[in-house]
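# Sequence plus the predicted model coming up.
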Amino acid sequence: MILRPASRAELPAVLALLADEEKVVDPASITVTAAYERAFAEIESDPRNEMLVFVDGDDVVVGCLQATYIPGLGRGGAERALIEAVRIRADRRGGGLGRELMARAVERARARGCGLVQLTSDKRRTEAHRFYASLGFARSHDGFKLTLSSA
């Protein structure tokens, strides 16, 4: 398995993973809108952001995550890594790929000098919460979000 930054050509595969956790979505069925194109281009051009894909030996995207590296004054001025949009393709779950994906993402953060890796997960994703806890992530904070309407 290879973990690397996503290419533009892999954007439909990433969006397919994000579209539905419970089933495999065909990347060919995904419409890549201008908003997705813009967001991907911004992630790709920002040295503090990575859209990473986990690719098998047949060059099939079987997992993804986004890592954002945040500078801060806490923890001695060390960066922290924020991991979001973690997905493993539905038909490939249960074999340790998620554990491997997260271990490699944590190692990337460590190699970068990050002092902390943090993530958020929707409260409804109870299986994901058990998974993150099994990796050593602790529920240390309550998070809050405010959805802003686009005007």
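Good, I have the coordinates.

# switch to C-alpha atoms for all contacts and neighbour counts from now on
Will do.

# Between the two ends of stretch 55-67, how far is it?
From its first residue to its last, stretch 55-67 covers 17 Å (Cα to Cα, to the nearest Å).

# Can you name the residues in contact with that stretch?
Stretch 55-67 is contacted from outside by 1-3, 10, 13-14, 17, 49-54, 81-89, 92, 98, 101, 105, using Cα atoms under 8 Å, 6 or more residues apart in numbering.

# Which among these count as buried?
1, 3, 13-14, 17, 49-54, 81-89, 98, 101, 105 (16 or more other Cα atoms under 10 Å).

# Please name the nearest non-neighbouring residue to Arg104.
Leu3 (7.5 Å; Cα to Cα, 6 or more residues apart in numbering).

# Would you agree that neighbour falls within a strand?
Yes: under DSSP: H, G, I helix; E, B strand; the rest coil, Leu3 falls within a strand.

# Just the ones in strands from the contacts of stretch 55-67, please.
Judged by DSSP state E, the subset of those located in strands is 2-3, 49-54, 81-88.

# A further structure is provided below for comparison with the first:
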Amino acid sequence: MSAATGPAPAPAHVLRPATRADLPAVLALLADEEAVVDPTTVVVTEAYERAFAAIDADPRNEVLVLLDGAGAVVGCLQATYIPGLGKGGAERALVEAVRIRADRRGAGLGRTLMAHAVTRARSRGCALVQLTSDKERADAHRFYAALGFARSHEGFKLAL
């Protein structure tokens, strides 16, 4: 490296399917609401192990991680590809558990993560991407609307 050129630029962010080794970092992101949670402090329970193994074994489910140029997990989401009889029999992608690490929010990583997810859904032939967001998350609602997502349904849940 010469003084004129400076250090080589860091590689762009990479989206890839999560591996078992990423599980603590993904769980840390899911626990991270306002502050970064250290993945080394996350307890990976047997229930998390079973859930990840089931997702990993199912070709219609995936957890995706967004890595920064240094290889750190800075974002994640889960995508489920659902076959259906509507939309001409096309699949739809359901996106859940979208998270960007607290100290990296506001830098366009969420936009990058969602753009990759939409591209993956499109490449599978999905006719639409759908998601739900907690009614209290006004910032998330503005974010999804800015990406072109439209409010189209009222959701209901039944805890079992």
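Arrived safely, thanks for sending. Remember, it's a predicted structure, so these values are computed and weren't measured experimentally.

# After superposition, what's the TM-score here?
Overlay of the two chains. TM-score (TM-score structural alignment, normalised by the length of structure 1): 0.97; 148 aligned residues with a Cα RMSD of 0.5 Å.

# Map the residue nearest to Arg104 of structure 1 across to structure 2 for me.
Aligning on TM-score structural alignment places Leu3 of structure 1 opposite Leu15 in structure 2.

# what's the answer for Pro71 of structure 1, then?
Superposed on structure 2 with TM-score structural alignment, Pro71 of structure 1 falls opposite Pro83.

# Glu37 of structure 1 too?
Counting by TM-score structural alignment, the partner of Glu37 of structure 1 is Glu49.

# relative to strand 61-67, how tilted is the host helix or strand of its match?
If you go by DSSP states H and E, Glu49 of structure 2 is part of helix 46-57. Going by axes from the mean of the first three to the mean of the last three Cα atoms, to 10 degrees, helix 46-57 of structure 2 is angled at 100 degrees with respect to strand 61-67.

# buried ones in helix 46-57 of structure 2?
52, 55-56.

# Tell me the mean distance between that helix and structure 1 once they are aligned.
Taken over the aligned residues, the distance from helix 46-57 of structure 2 to structure 1 averages 0.2 Å (mean Cα distance after the TM-score superposition for structure 1).

# where's that helix relative to the chain centroid, distance-wise?
17 Å (Cα atoms, centre = their mean, to the nearest Å).

# what does it rub up against?
Outside helix 46-57 of structure 2, the residues that reach it (Cα under 8 Å, 6+ apart) are 20, 23, 61-63.

# With respect to Val43 of structure 2, which of these is nearest?
Of all the contacts of helix 46-57 of structure 2, Val43 of structure 2 sits closest to Leu23, with 10.1 Å by Cα to Cα.

# so how many other residues sit close to the closest one?
Using other Cα atoms under 10 Å, Leu23 of structure 2 has 19 other residues around it.

# and it, what is it in contact with?
So Leu23 of structure 2 contacts 44, 52 (Cα under 8 Å, 6+ apart).

# mind checking how far the residue nearest to Arg104 of structure 1 is from Asp56 of structure 1?
Leu3 of structure 1 is 9 Å from Asp56 of structure 1, where distance means Cα to Cα.

# And Thr126 of structure 1, by the same measure?
Applying Cα to Cα to Thr126 of structure 1 and Asp56 of structure 1 gives a distance of 27 Å.

# Next: Glu100 of structure 1.
Glu100 of structure 1 is 12 Å from Asp56 of structure 1, by Cα to Cα.

# Repeat that for Gly115 of structure 1.
30 Å.

# Going by neighbour count, which residues of stretch 66-81 of structure 1 are buried?
Buried, per 16+ other Cα under 10 Å, within stretch 66-81 of structure 1: 66-69, 78-81.

# and the two most separated of these?
Gln66 and Ala78 (19.3 Å).

# Need the single longest helix in structure 1, by residues.
If you go by DSSP state H, structure 1 has its longest helix at helix 97-112.

# any idea which helix or strand comes after that helix?
Following helix 97-112 of structure 1 toward the C-terminus (DSSP H and E): strand 116-119.

# That following strand packs against which elements?
In terms of contacts (3 or more Cα pairs under 8 Å, 6 or more residues apart in numbering; DSSP states H and E), strand 116-119 of structure 1 is packed against strand 80-88.

# okay, and the strand it packs on goes to which residues in structure 2?
So strand 80-88 of structure 1 is aligned with residues 92-100, judged by TM-score structural alignment.

# So what touches the matching stretch?
Stretch 92-100 of structure 2 has contacts (Cα under 8 Å, 6+ apart) with 29-30, 74-84, 109-110, 121, 126-132.
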